[in-house]
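# based on what follows, work out the 3D shape:
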Amino acid sequence: MTIQWFPGHMTRARRQIEDKLKLIDVAIELLDARIPLSSRNPMVDDILQGKPRLVLLNKADLADPAITAEWVQYFADQGLKALPMDASTGTGIKEILPRCKELLSHKIEAQLRKGINPRAIRALIVGIPNVGKSTLINQLAGRKIANTGDKPGVTKGQQWIKFGTDMDLLDTPGILWPKFDDQNVGMKLAATGAIKEEILHLDDIAFHTIRYMIDYYGERLMDRFGIGDLPEDTENPNEVIEVMETIGRKRGCIVSGGRVDLDKTSLLFLRELRSGKLGRVSLEVPPEY
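This next block holds a predicted model:
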């Protein structure tokens, strides 16, 4: 299955970001801590044109903490500051403004030496759909300003949001890129909910994700779904499908004739993965690890 999702408003959003870039002091790039590389738009480097950048690893409460620590070091090696956080609970939120001021310290100090009182930091927030931008904005504001939802594509336009006297934040719609050269990227994005389910074959997404979990988080599957044994050869698709059918039978996803409803099973599995009921799971590690 080939996964692509690039609605027209994403093209407009890119043009709008580029138009506003001259007003921006710092960019806040929001990634999914479970898939930091796959949730990173490869066009962003070109779009931001070298602006100082803070990377936020959102949904860190759902990611494997040991793997997240490796990602923080990975970004540090790239010359980028990365901050694990959880926009839904507010964990890590208070560190965002100090980190942005640190990135702009030379500019702020130069203004102070000239006797200029630094104005509010103008920050741009960018990220793919459903990565938590609107939730983050509402946490920063302490009230609901931006629309949120558990489906991608909620934010459709730009808006400036003022946070006290220290920061003005430009919210933008989530932007994917026109083509996934690596379909594994598309699978990971789909598994974490960044692509609309209506255009997906959920059984394919669940199949690939369960195969990964058998290899790296097998005990989570066994504990959560009461599975006795897992296959050793995940390259054999029949073995993985057998695990999917076991999950379906354990959860009552049965159709007439006693067959397992793989569509219902897949939806159930993905919902439990996304909600953290399978524990803290990271679906990729830094390239050098």
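# please make it C-alpha for all contacts and neighbour counts, starting now.
OK.
# can you give me the helices for the protein?
In the chain, the helices defined using DSSP state H lie at 8-20, 44-48, 65-77, 96-103, 105-113, 133-141, 183-192, 202-216, 218-225, 237-250, 262-275.
# would you check that Ile128 makes contact with Ser39?
Yes. Between Ile128 and Ser39 there is a contact under CA atoms under 8 Å: 6.5 Å.
# ok so, going back, mean neighbour count and distance to Ala33 for the helices of the chain - can I get that in TSV?
Shown next, in TSV, are the helices of the chain (neighbours: other CA atoms under 10 Å; distance: least, CA to CA, whole Å):
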stretch	mean neighbour count	distance to Ala33
helix 8-20	15	22
helix 44-48	14	17
helix 65-77	17	7
helix 96-103	16	16
helix 105-113	13	27
helix 133-141	22	13
helix 183-192	21	11
helix 202-216	19	16
helix 218-225	16	19
helix 237-250	18	26
helix 262-275	19	12
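# about what we covered before: neighbour count: Ile128 and Ser39, which is higher?
Using other CA atoms under 10 Å as the criterion, Ile128 and Ser39 rank with Ile128 on top: 27 against 23.
# about what we covered before: mind checking which of the helices of the chain is nearest Leu169?
helix 133-141 (8.3 Å; CA to CA).
# would you do the same for the sequence below? I want to compare the two.
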Amino acid sequence: MPPRSKVNSSLGKAIIRKRFEGKRRPTDRDTELHTTDMDDGPSWTKLQSITQQGDLEEFLHTAELAGTEFTAERQNIKIIAANDQAVNPYLLTATEEAATLQKHREHGDMLRVPRRPLWDATTTAGELHRAERESFMAWRRELALLQEQEGLLLTPFERNLEVWRQLWRVLERSHLVVQIVDARNPLLFRSRDLTAYVAEIDARKRSLLLINKADMLSDAQRGAWADYLDGQGIAYLFFSAKESNARLEEEREREAAARLAQEMALHTAGEDALDGLQDLDALRAREQQHHVRRDHEREAAEAAAAAAAFDASVRAVALSAADLRTRVLQPAELVSILMRECPEIADEHSHGRLMIGLVGYPNVGKSSTINALVGSKKVNVGAMPGKTKHFQTIHLTESVVLCDCPGLVFPTFATTQADMVCNGVLPIDQLREFTGPAGLVARRIPRWALEAIYGIEVRVRPLEEGGSGVPTAEELLTAYAAARGMFKGGEGNPDEARAARVLLKDYVAGKLLYCHAPPTWPTGQAQDFNADHYTRQAVAGRTRHLVEDADGAGFSVRHAASDRNNVKRAIATGGSARVDALDARFFTTGAALAQAQRGAGAHRVTQGRGFAQMQVAVAARSHVGDEGEGRVVGAVEAARLAARAQQAQLAGGKKAHKKKRPGKQRSGQGVYEDMF
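Okay, here's the model as predicted:
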């Protein structure tokens, strides 16, 4: 036994007790602390977005929101188990999907936004904090009951109360609340109850839907969505932050090139003038100072000119209702329409300005929209949810202020986990089950378009063998992985999981473009809604693998990435096909099958001393190789095996027992030896 440590083991505990002496966690009865003064951890962790929680994490978080100890309130807390459908990796049939969507429409009014409790000047900070937590707990309880009782699947939604507090502040300050959604699936990212909540706060406030990434929609698709939104009485606008920022970047590059040429000319003229002078260093330093001052003056002048030009372009916008119906607006046009739609409300926050609040899911392009409107990068753009931690105010013009809310995930209905992955709600890098999302991509994107975009050949099961002509997830992923050299280490099979991550990221980014149709679109004709995106001419403009025929009559797909022999062999023997090929080669080959039958018939079993002995009486045996193929043993090796068996029989089955060397006796050994 090792010697006991001389260090006092209670020293560390004493230090910890001393450190937290006199400190305790605030309770509901504490009224002297404000919300931001609560000791809930470091300030940077308070606004961390929380959209997914396990049963234990949700249990502990609910107990923390209740403000009581677990031992006192555990009987009032119920762990909501995940619905079986939430973890179902398979896809729904057309009938099941139609029934699920109908159920979503029936219960759409139950998806509410958490309300901030009423308060006035007499409400203390502690009372407001306690009321907010109780209201938030009641809201989460309603959603949990909705999932449990109705069997509905909800997308991950924001579970951090601090993030919802940021939304409450933005709604209270803003006169016009703009919801920014993704044009590929607007209804998924729109919160219907948010419009009602804005009207509850102040009947004078208005709401508007900004459909971003509208460049991904064709004219016919924008017309279909305009018909639906007009029928529902929803105010909307189409916008593309990506195209606007691209144009701004091109203008900056042209201005930078012109400025560089001008500076080079001035520099050359200055060098010529300085030739022959004595104090060159002092003159160069003075010239550098003048150069810096001129740069600042020029930048200030350019900023003032750009602001004046932008204000002039905003005032010059004159678009009718018919023009706004399907038009993808320019930044100046969008600002003009927002100013026209924003009501003038005098309050303590506005100071005579129009306050426009921007709300939306992460990654729908909210910050990019602000950058396009401002014309300079004043808002950080990030692909991860939660890039904007607190609401920000950006002065757009002298009379318009933008109020940016952190990206917030509202609760929304979903059909399957695979659908949430394809819509960008669930992170792809943390994906474990990939066959469902990959199967959706294979359903939605035509097979020939997948082959043309990636230059691969996707082999599908023939119709006479039960195939449908649509690739399965395994067929698509195997073809892509083999063509890109993605193989599993040690096995040599195509790495389908790695291929799935690449394809799904391309789908979410819009390289594999699919747009959802409005609910009024005829059922079963979703592929017709995307027909304009997958004409031969449209795809040929986006890839080099779809080339026009020599006679100009059509297009053909080049499978350059799948024409190599090793790729064909990997696809042919990938997955279960490899096992089937080995079985067929072993059991159906005439020579191997006959040899196995001959070897089985020649074996005879004799009774030995305490065990059955098998003697080989043939000159050749059939063995199985490392990969399952039949292997025939020659006569020499068979004779050697027979001689070994004969020697074992003559030995009489005796075993040489090695006597155990005496050594140190351990505890318990003597007891077991006496038992036997």
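# TM value for the aligned chains?
The TM-score (TM-score structural alignment, normalised by the length of structure 1) is 0.79; 273 aligned residues with a CA RMSD of 3.3 Å.
# if we can go back for a sec, which neighbours do Ile128 and Ser39 of structure 1 share?
Shared contacts of Ile128 of structure 1 and Ser39 (CA atoms under 8 Å, 6 or more residues apart in numbering): Leu31.
# need the helices of structure 1 in TSV (columns: distance to Pro286 of structure 1).
Listed next are those as TSV, based on distance: least, CA to CA, whole Å:
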stretch	distance to Pro286 of structure 1
helix 8-20	27
helix 44-48	18
helix 65-77	6
helix 96-103	23
helix 105-113	29
helix 133-141	23
helix 183-192	14
helix 202-216	15
helix 218-225	21
helix 237-250	25
helix 262-275	21
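# how far off centre is stretch 262-274 of structure 1?
Stretch 262-274 of structure 1 has its average C-alpha position 19 Å from the chain's average C-alpha position, going by CA atoms, centre = their mean, to the nearest Å.
# where in structure 2 does it fall?
Aligned using TM-score structural alignment, stretch 262-274 of structure 1 spans residues 496-508 in structure 2.
# tell me which residue of structure 2 matches up with Pro98 of structure 1.
Counting by TM-score structural alignment, the partner of Pro98 of structure 1 is Ser336.
# is it correct that that match is in contact with Phe310?
No. Using CA under 8 Å, Ser336 of structure 2 is not in contact with Phe310, being 10.4 Å away.
# ok, Thr246 of structure 1 to Glu235 of structure 1 distance?
18 Å (CA to CA, to the nearest Å).
# ok, Gly257 of structure 1 next?
Applying CA to CA to Gly257 of structure 1 and Glu235 of structure 1 gives a distance of 29 Å.
# out of these two, which sits in the more crowded spot?
Remark: of Gly257 of structure 1 and Glu235, Glu235 carries more neighbours, 10 against 6, as counted by other CA under 10 Å.
# hmm, back to that, wait, which of the helices of structure 1 is closest to Glu288 of structure 1?
Going by CA to CA, the one of the helices of structure 1 nearest Glu288 of structure 1 is helix 65-77, 8.6 Å.
# so what's the closest residue to Ser275 of structure 1 other than its chain neighbours up against?
Leaving aside its chain neighbours, Ser275 of structure 1 sits nearest to Leu62 (7.8 Å; criterion: CA to CA, 6 or more residues apart in numbering). Contacts for Leu62 of structure 1 (CA under 8 Å, 6+ apart) come out as 33-34, 274-276, 279-282.
# which non-adjacent residue is nearest the match of Pro98 of structure 1?
That would be Val314: by CA to CA, 6+ apart, it lies 5.2 Å from Ser336 of structure 2.
# surely the one you found touches Met339?
No. Counting by CA under 8 Å, Val314 of structure 2 stays clear of Met339, with 9.4 Å between them.
# circling back to that earlier point, any idea how far the match of Pro98 of structure 1 lies from Ser399 of structure 2?
Ser336 of structure 2 is 12 Å from Ser399 of structure 2, by CA to CA.
# structure 2: which residue goes with the residue nearest to Ser275 of structure 1?
Match for Leu62 of structure 1 (TM-score structural alignment): Met216.
# so how far is His390 of structure 2 from its match?
Distance check for Met216 of structure 2 against His390 of structure 2: by CA to CA, it reads 30 Å.
# next: Leu208 of structure 2.
22 Å.
# how much does the match of stretch 262-274 of structure 1 stray from structure 1?
With mean CA distance after the TM-score superposition for structure 1, stretch 496-508 of structure 2 departs from structure 1 by a mean of 1.7 Å once superposed.
# other residues contacting that stretch?
422-424, 428-429, 434, 437-438, 441, 474, 477-478, 480-481, 486, 512-514.
# so the residue positioned nearest the centre of structure 1 versus Ser282 of structure 1, what's the distance?
The residue lying closest to the centre of structure 1 (CA atoms, centre = their mean) is Asp32, at 2.4 Å. For Asp32 of structure 1, the distance to Ser282 of structure 1 (CA to CA) stands at 10 Å.
# before we move on, what about Thr165 of structure 1?
In terms of CA to CA, Thr165 of structure 1 sits 37 Å off from Ser282 of structure 1.
# try Thr2 of structure 1
23 Å.
# specify the local secondary structure of Leu128 of structure 2.
helix (DSSP: H, G, I helix; E, B strand; the rest coil).
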